[in-house]
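Enquirer: Sequence plus predicted model, see below.
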Amino acid sequence: MTSEERREELATRLDDVRRRIAEACAAADRDVEEVMLVVVTKFFPASDVRLLAGLGVRDVGENRHQEAQAKAEELADLDLSWHFIGGLQSNKAAAVATYADAVHSLDRPKLVTGLGRGATERGRDLDVLVQVSLDPPGAEGRAGADEADVAALAERVAQADGLVLRGVMGVAPLGGDAGQAFEGLARIAADVRREHPSATWISAGMSGDLDQAIRHGATHLRIGSAVLGPRPTVK
């Protein structure tokens, strides 16, 4: 596929996702300007990110530190905001803060120190969201802090030098009811906002469940395959 053919494919997919977002916002009686599209480019080449930037995409999501760092360096000439959304190792936290503009996946206290140190060394505050586990109790699911721990973790982020508490993030359980999960996340987000009024972000919703996420107040959608197509084989 030529670069121009890939651009046309991305443009078509991006238009379709933007239409879905607009329709979901209309159905939820929300302003489409309240919802940010973060295009997740995990395993896709930097050339795709450059094409997306030419199509108006400014917010890019990455899951893996090494890949994210390399793309951020290669595409430093573009006006992009980098969102780190994957599981974060404590020994990589400071390094992630040197290029990321937002981290959606802080799920334990140990990460606060590293992220804060990296942001301080960079000389720029880092937007942070607390990732909340939306899996049923006892389930072996995805990452995230238990609901009972969210308030203390949010407070720790809010007090840390170099970090700005922006809100919460969640991933719907595999095979579960996404709407029910996002309804719970919205309730937790409201609890956080009561203590931290500026923490207004709710990062929720992916390609298959963005409609339910918008219905329950998502402000940031993390969309990969709907924009970029099937994910390349992991090398």
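Expert: Noted; the coordinates are in hand.
Enquirer: switch to C-alpha atoms for all contacts and neighbour counts from now on
Expert: Will do.
Enquirer: what are the ranges of the strands in this structure?
Expert: With DSSP state E, the ranges of strands along the chain come out as 36-40, 59-62, 81-84, 102-106, 126-132, 163-170, 201-203, 220-223.
Enquirer: so how far is the last one from its chain's centroid?
Expert: Relative to the chain's own centre, strand 220-223 is displaced by 6 Å; criterion: CA atoms, centre = their mean, to the nearest Å.
Enquirer: Touching, Ala24 and Ile214? I think so.
Expert: Yes. The pair Ala24 and Ile214 passes the contact test of CA atoms under 8 Å, sitting 6.5 Å apart.
Enquirer: quick one: which of the two has more around it?
Expert: Ile214 (30 against 20; other CA atoms under 10 Å).
Enquirer: and the more buried one, what is it in contact with?
Expert: By CA atoms under 8 Å, 6 or more residues apart in numbering, the contact set of Ile214 is Ile21, Ala24, Cys25, Ala28, Val35, Gly205.
Enquirer: From Thr12, how far out is it?
Expert: Going from Ile214 to Thr12 by CA to CA, to the nearest Å gives 22 Å.
Enquirer: same thing with Ala189?
Expert: According to CA to CA, Ala189 and Thr12 sit 34 Å apart.
Enquirer: Of the two, which one has the most company?
Expert: Relative neighbour count places Ala189 above the other of Ala189 and Thr12, with 24 against 12, counting by other CA under 10 Å.
Enquirer: Run a quick check on that one versus Ile202, I expect a contact.
Expert: Yes. Ala189 lies in contact with Ile202 (CA under 8 Å); the separation is 6.9 Å.
Enquirer: Which residues are in contact with each of those two?
Expert: By CA under 8 Å, 6+ apart, the residues touching both Ala189 and Ile202 are Gly167, Val168.
Enquirer: ok, which stretches of this protein are helices?
Expert: Secondary structure of the chain by DSSP state H: the helices cover 3-27, 46-54, 65-74, 93-96, 110-122, 147-159, 178-195, 210-215, 225-228.
Enquirer: which of these is buried the deepest?
Expert: Of all the helices of the chain, helix 210-215 carries the top mean neighbour count, a mean of 24, counting by mean count of other CA atoms under 10 Å.
Enquirer: Put this next to the first one:
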Amino acid sequence: MTASVEDRAHDLRTRLESVQQRIADATEKAGRKQAPQLIVVSKFFPASDVQILHELGMTDFGENKDQEAAAKSAELSDLNVRWHFIGQLQSNKAKSVVRYASMVHSVDRASIVNALGKAMAREIAAAEEAGEPARPDLEVLIQVDFGEEFSPDHDATPASSGAQRGGVVPQEIAALAAAISETQHLTLRGLMTVAPLGAEPGKVFDRLREELDGLNRLYPDATIMSAGMSHDLEAAIESGATHLRIGSDVLGPRPAVR
């Protein structure tokens, strides 16, 4: 490795070990036997960083822009990694996303369910026609928006979806879950949230756990709780998160977007 690559590898190793120690400490403090899955959010960072982190044992990476994710996954197609799509998804990007993503964390409306189902059907039909093994069904999570519930004046605000970060309000989970369960080649695996700005993360994540417990009683495969980022991973672990989405604390400050 060149000096610059060696320096970057050292930096990533140091950062990763620090995050892994935080996760281990929080897991022990919460009295949990198994630590959650760490998803390294590699958006805005080069494929070379993913390569280094893979060599350090990381297997799961998150991206939130299809154009960047598609290019990165193609460049690293020889690596045995799982790509998680975590950003807001447009229906016209579904065809591309299903080609590389193992899991989509941000399903928040019926049109996305329909687009992903159709895209998966096309992929599976193409594989059959080519005599290739069919890919597994796409795992999906429903993104939940607790912004109104945890806003200071939420009692005066009617429930509705479409908040800035995306996601459905809790009252809409059941209908979207039913739509997913009725769509071939999609498997409902659980729920995801981002703690609203200004809200106490632990309380938000406890609410997500409540919603997941209810969902799991109807859909046994729905066991994943995707919650927690660099600044609130400890609260997420305390509340029972199974998957953490960590970016800056592993990769450092984001590169300037040009």
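Expert: Structure received. Please read these numbers as outputs of a predicted model, since none were measured by experiment.
Enquirer: Out of the helices of the first structure, the one nearest Gly167 of the first structure is which?
Expert: helix 178-195 (6.7 Å; CA to CA).
Enquirer: Where in the second structure does the closest one fall?
Expert: Using TM-score structural alignment, helix 178-195 of the first structure lines up with residues 201-218 of the second structure.
Enquirer: can you list the residues that contact that stretch?
Expert: 144, 146, 150, 170, 174, 190-193, 195, 222-223, 225, 227, 232, 235-236, 238-241.
Enquirer: Repeat the analysis, applying 7 Å as the threshold.
Expert: Gly190, Leu191, Ala195, Ala222, Thr223, Asp232, Ala235, Ala236, Ser239, Gly240 (CA atoms under 7 Å, 6 or more residues apart in numbering).
Enquirer: And the second one? What does it align with in the first structure?
Expert: If I follow you right, that is Leu191 of the second structure. By TM-score structural alignment, Leu191 of the second structure lines up with Val168.
Enquirer: quick one: that match and Gln131 touch, right?
Expert: Yes. Here Val168 of the first structure reaches Gln131: they are 5.7 Å apart, a contact under CA atoms under 7 Å.
Enquirer: Columns mean neighbour count and distance to Ala53 of the first structure on top of the strands of the first structure, output as CSV?
Expert: Listed next are these as CSV, based on neighbours: other CA atoms under 10 Å; distance: least, CA to CA, whole Å:
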stretch, mean neighbour count, distance to Ala53 of the first structure
strand 36-40, 22, 10
strand 59-62, 26, 9
strand 81-84, 23, 11
strand 102-106, 27, 18
strand 126-132, 26, 21
strand 163-170, 27, 24
strand 201-203, 28, 21
strand 220-223, 24, 15
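Enquirer: Could you save these as a markdown table and add columns showing distance to Gly229 of the first structure?
Expert: What follows is these, written out as a markdown table (distance: least, CA to CA, whole Å):
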| stretch | distance to Gly229 of the first structure |
| --- | --- |
| strand 36-40 | 11 |
| strand 59-62 | 15 |
| strand 81-84 | 20 |
| strand 102-106 | 23 |
| strand 126-132 | 26 |
| strand 163-170 | 23 |
| strand 201-203 | 21 |
| strand 220-223 | 11 |
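Enquirer: out of the contacts of stretch 201-218 of the second structure, which one sits closest to Ser248 of the second structure?
Expert: Of the contacts of stretch 201-218 of the second structure, the one sitting nearest to Ser248 of the second structure (CA to CA) turns out to be Asp232, at 12.3 Å.
Enquirer: ok, Val57 of the first structure - how many residues close by?
Expert: Other residues close to Val57 of the first structure by other CA under 10 Å number 18.
Enquirer: thinking again about what came up before, quick check: the match of helix 178-195 of the first structure compared with the first structure, mean distance?
Expert: Superposed on the first structure, stretch 201-218 of the second structure shows a mean distance of 0.7 Å to its aligned residues (mean CA distance after the TM-score superposition for the first structure).
Enquirer: Give me the distance from that stretch to the chain's centre.
Expert: Centre to centre, stretch against its chain (CA atoms, centre = their mean), the figure for stretch 201-218 of the second structure is 16 Å.
Enquirer: Same check on stretch 182-196 of the second structure?
Expert: The answer for stretch 182-196 of the second structure is 10 Å, by CA atoms, centre = their mean.
Enquirer: Can you list the neighbours in contact with it?
Expert: Here stretch 182-196 of the second structure makes contact (CA under 7 Å, 6+ apart) with 105, 117, 120-121, 137-147, 180-181, 201, 204, 212, 221-227.
Enquirer: can you do 6 Å?
Expert: 137-144, 147, 201, 221-227 (CA atoms under 6 Å, 6 or more residues apart in numbering).
Enquirer: Map Asp56 of the second structure across to the first structure for me.
Expert: Small correction: residue 56 of the second structure is Leu, not Asp. Going residue by residue (TM-score structural alignment), Leu56 of the second structure aligns to Leu55.
Enquirer: Map Met229 of the second structure onto the first structure.
Expert: For Met229 of the second structure, the residue aligned by TM-score structural alignment is Met206.
Enquirer: how close does the residue lying closest to Arg50 of the first structure once chain neighbours are set aside get to Ala100 of the first structure?
Expert: In this structure, Arg50 of the first structure finds its nearest non-sequential neighbour in Leu75, 7.4 Å apart by CA to CA, 6 or more residues apart in numbering. Separation of Leu75 of the first structure from Ala100 of the first structure (CA to CA) stands at 13 Å.
Enquirer: Then Gly205 of the first structure?
Expert: Taken as CA to CA, the span from Gly205 of the first structure to Ala100 of the first structure is 20 Å.
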